[in-house]
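Chemist: build the 3D model from these lines:
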Amino acid sequence: MIVGIDFGTTNSLIANSEIFINERGSRITPSIVFFRNNNEVLVGDLAKSQMYIRPDKVILNVKRDLGKGKEYIINNEKFKAEEIASFIFKKLKNIVNEEISSAVITVPAYFDDNQRNGVLEAASIAGLDVVKLLNEPVAAAIGYGINIENKKILVLDFGGGTFDITLMEIKDDVFNVLKTGGSSELGGIDFDNILVNWIVNTVKEKDGIDLNVDPVALQQLYIHAENAKIDLSVVENTDIIIPYIATLNNRPYHLNLNINRDIFLSISKGLIEKIEKLILEVANEEIDEIIFVGGSSRLFFLKELVKKIFPDKKIISDLNPEEIVVKGAGLYAQVLEGKINNILLRDILPHSLGVLDDEGNFIEILKSGIHYPSSETEIFTNTKDNQDTIIIKVLQKKNDEMINLGDFEFKFSKKWKKNEARIAVNFSLNINGLLEITAEDLNTGQSLKGKITNAMVNRKSINKDFINNYKII
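Modeler: Alright, predicted model coming up:
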């Protein structure tokens, strides 16, 4: 069986024709890992229940750290972000209780090559063969519109850790992405952080207590801040009440604060302005409908903001934003199984790919916005005598930031004089939007696949046997 997996920053889901239910009777499994000891990890709701008492052994929001070389130290052992994420994938496999051969896994459209490779590696450690990395907004569009014809839709995918904006046309079973944008560093947890900072500063100013120095107290603040954020999407104001969170003058201190929408909007102004700017960079007046995806899309200000930008556009409000992505991934899994008529996906590269020249300049080879699969070839030469190796520094341009994808080394059978070599280097984007690089010596016909060094996701450094020894509960 092929399954669809929505691997989220905050929560994850797994589906095929239906969404699978976990041991708590819920379709949603928190993306949280708790190390009970050196042999067992708890994942999901069981891990979430440990956040109050053992925050030092609980890992949250690991999706944001994939492909960045992040490491955690738990029980004196080092774990890479990809290893932590693999526990979540294993938990989802256990929920199904059936033999899973392969998976369609959703990723933010704005993920770069390193982040996508991080997801692939985490799934591989968990024993999953990923047949497709499916961009989350595209998955949402499939979940919404597999039988819809001739519409341009704007998908606003606002999750716990990422914000994807995708303009797409659906026509004759073709899902054609026209433009994409957003941020992989903006999501609901950023509003949680702002609320927590507001609480900490308010309590410190009012009563002189610094809750920031107590990890257990801080964990409670994050949980109650998230609840307050959710409450404000329903009511105008709410109380944040946490008894016995600290001591004051040798007496128990009970936190009791009221927050309203005006305060929330005031302290979140910078984030909201960033959201508006990102939407305007992608959207245009040609859209027919707007879809909200992700749990954080329920925040009260978002629909008001979109109505201000597009006062005459139809907003689809009868979808479950937490489930629509995994529904689309499950449908696409059934397409691959031959259970549903084939659909064609035409997705685009969100960030340019290129190399550094000898003077340190970025040379673009694959431009952002091209549809994939796709490939381009550039001719390079050697810069000194007696050279038989070419090292290409590969970068991905993400807004104004240069993301290092590693150094690709090609060693040939001949040593050249300076500027003698004619090496055709091919950049190819596969169906998952991942870069593959090959090189050919045009003088001899020798072809090579690049050996990558300095990559952020180093598969050789991961000990799968060590990780697989852990029991997942």
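Chemist: going forward, measure contacts and count neighbours with C-alpha atoms only.
Modeler: Fine.
Chemist: surely Leu434 and Phe111 touch.
Modeler: No - the pair Leu434 / Phe111 is not scored as a contact, 10.5 Å apart, by Cα atoms under 8 Å.
Chemist: from Thr381, how far off is the residue sitting furthest away from the middle of the chain?
Modeler: Using Cα atoms, centre = their mean, the residue of the chain lying farthest from its centre is Lys417. It sits 45.8 Å away. Separation of Lys417 from Thr381 (Cα to Cα, to the nearest Å) stands at 10 Å.
Chemist: please say which of Leu434 and Phe111 ends up with more neighbours.
Modeler: Per other Cα atoms under 10 Å, whichever of Leu434 and Phe111 has more neighbours is Phe111, with 25 against 17.
Chemist: wasn't the more buried one part of a strand?
Modeler: No - using DSSP: H, G, I helix; E, B strand; the rest coil, the secondary structure at Phe111 is coil, not a strand.
Chemist: one more to put side by side:
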Amino acid sequence: KIIFTAPVGAFERYLDWFRGLATKLKVAQVQLVDESTAAALGYAIKRPGALVLVVDFGGGTLDLSLVRTASCTSQVSGSQGSTQKALRAQVLAKSDAYVGGIDIDTWIVEHYLQQIGSSRVEVEGVGWQNLLEIAEKLKIRLSIAESAKESWFDDENFIAHELLLSREELEEILESRQLLEQLRQALDEVLAIALSQGITKSKIEQVLLVGGSCLLPAVQQLVISYFGKGKVKLDKLFEAVAHGALALSQLVEVDDYLHHSYGIRLWEPFQKKYYNKLLFTKGMKYPCKRPEPMILKVAEDGQRQIRLDIGEIAELSRAEVTFDAQGRMSSSQLHQYEEYRSLESQHQQVCVARLDPPGKLNKDRISVKFEVDEERVLLVTVRDLLTGRLLVKKKAIAKLQ
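Modeler: This is a model prediction of the structure:
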């Protein structure tokens, strides 16, 4: 058995790459779990009934999971009527943002270049990478010091760089670039989802900080301001996710829900724009099925295939920063937007039905049933209403051609 961990906001195409890797490795059992959920399980499994929130802030993403474990009984394999005590876990709330340590390094370098009247365009590729490495060193040192300095001589352009940064300046960068606001929004979203289930902030037993970016004092202070110093722990910063994933073997099941919606992308000819017809909405627990099949017709006489663009719909946020003529930051805003990702790797429509005989206009032709299985894979079953033949049976959308 192999267990893969992935960011909360990972799309199915990304997860499918892991499944493909497991197939190549000839591993029969594959399990996928959100990284922040895995870290929470590592702690909660030792304390049945515990309510644990993990803030996983690494190099590329910010992920939050609120998890609770509970004791239950399960049937012993091969033993008739015999049961044993076991644990099940429930993911109560989660949130994410596409921001991390790599972004912070970039902002530090851009801040320095603005100070010396330069820009990224003027720095060569190798020079930019060297400045990013220096920025990372500054960031790490500022987790324990009030100020830090690093130097580098660009021997290609004969320019000496000296980067001096204080913790206060770094915190101003994080605030102006909306990083702290994105963390606030993620915390607020998790707490709002929990409150809708009758769970107040005071019931959360532990808040675990995981990932290198949680070393930033500004991040720690913000989380502490929400939950109090006594609940916030900085433990197993880099290994908590891996250790937690191993805890899955001790669980009977993990109840989780969809973080993205699933839908069909359709073209509206009158308004001349695309819209999404929802199949499953964010927040639904899986496995799940649509209660009624979708009945589809052909668009023209003689049509031999019915093709659909089926994908995931994510709610994302992006910081937009503007600068004045002197290169000084003039404004910074956090914009919310919706992003659609096709399940097909080349962003093409997939053929859900090949019709024989060809279709006729205004005639119901196929019945399509959608479901999401326990591994969070969108499956389709298609029946030809004219011939009665089963064309596709519980096949992953991403595998259709």
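Chemist: care to give me the TM-score?
Modeler: Put the two chains on top of each other and the TM-score (TM-score structural alignment, normalised by the length of structure 2) is 0.76; 340 aligned residues with a Cα RMSD of 2.9 Å.
Chemist: in structure 2, what stretch matches the helix or strand Leu42 of structure 1 falls within?
Modeler: Leu42 of structure 1 belongs to strand 40-43 when assigned by DSSP states H and E. Using TM-score structural alignment, strand 40-43 of structure 1 lines up with nothing in structure 2.
Chemist: the residue farthest from the centre of structure 1 pairs with which position in structure 2?
Modeler: Counting by TM-score structural alignment, Lys417 of structure 1 corresponds to Lys360 in structure 2.
Chemist: who are the contact partners of its match?
Modeler: Applying Cα atoms under 8 Å, 6 or more residues apart in numbering to Lys360 of structure 2 gives the contacts 298, 300-303.
Chemist: can you list which of the residues you listed carry over to structure 1?
Modeler: With both residues aligned by TM-score structural alignment, their matches' Cα atoms under 8 Å, the contacts of these that structure 1 also has are 300-303.
Chemist: what's the local residue count around the aligned partner of Leu345 of structure 1 in structure 2?
Modeler: Under the alignment (TM-score structural alignment), Leu345 of structure 1 pairs with Val254 in structure 2. Val254 of structure 2 has 19 neighbouring residues, counting by other Cα under 10 Å.
Chemist: surely Val254 of structure 2 and Arg88 touch.
Modeler: Yes - between Val254 of structure 2 and Arg88 a contact is recorded at 5.9 Å, counting by Cα under 8 Å.
Chemist: so what's the residue count around Val131 of structure 1?
Modeler: 17.
Chemist: quick one: which helix or strand includes the aligned partner of Phe380 of structure 1 in structure 2?
Modeler: Applying TM-score structural alignment, one finds that Phe380 of structure 1 aligns to Ile295 in structure 2. Using DSSP H and E, Ile295 of structure 2 sits in strand 294-296.
Chemist: what about that strand, how far off from structure 1?
Modeler: After superposition onto structure 1, strand 294-296 of structure 2 sits on average 1.9 Å from its aligned residues (mean Cα distance after the TM-score superposition for structure 1).
Chemist: what helices and strands are in contact with that strand?
Modeler: strand 366-372 (3 or more Cα pairs under 8 Å, 6 or more residues apart in numbering; DSSP states H and E).
Chemist: mean distance, the strand it packs on to its aligned residues in structure 1?
Modeler: Mean deviation for strand 366-372 of structure 2: 2.2 Å (mean Cα distance after the TM-score superposition for structure 1).
Chemist: what's the following helix or strand after that strand?
Modeler: Remark: after strand 366-372 of structure 2, the chain's next helix or strand is strand 378-384, criterion DSSP H and E.
Chemist: list of residues touching the very next helix or strand once past that next one?
Modeler: Reading on from strand 378-384 of structure 2 to the C-terminus, the next helix or strand found by DSSP H and E is strand 390-396. Defining contact as Cα under 8 Å, 6+ apart, one finds that strand 390-396 of structure 2 is touched by 352-354, 377-384.
Chemist: now with 6 Å, please.
Modeler: 378-383 (Cα atoms under 6 Å, 6 or more residues apart in numbering).
Chemist: would TSV of these with neighbour count be doable?
Modeler: Below are the contacts of strand 390-396 of structure 2 laid out as TSV (neighbours: other Cα atoms under 10 Å):
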residue	neighbour count
Leu378	25
Leu379	19
Val380	18
Thr381	20
Val382	22
Arg383	20
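Chemist: just the closest of those residues to Arg141 of structure 2, please.
Modeler: Nearest to Arg141 of structure 2 among these is Leu378, at 45.0 Å by Cα to Cα.
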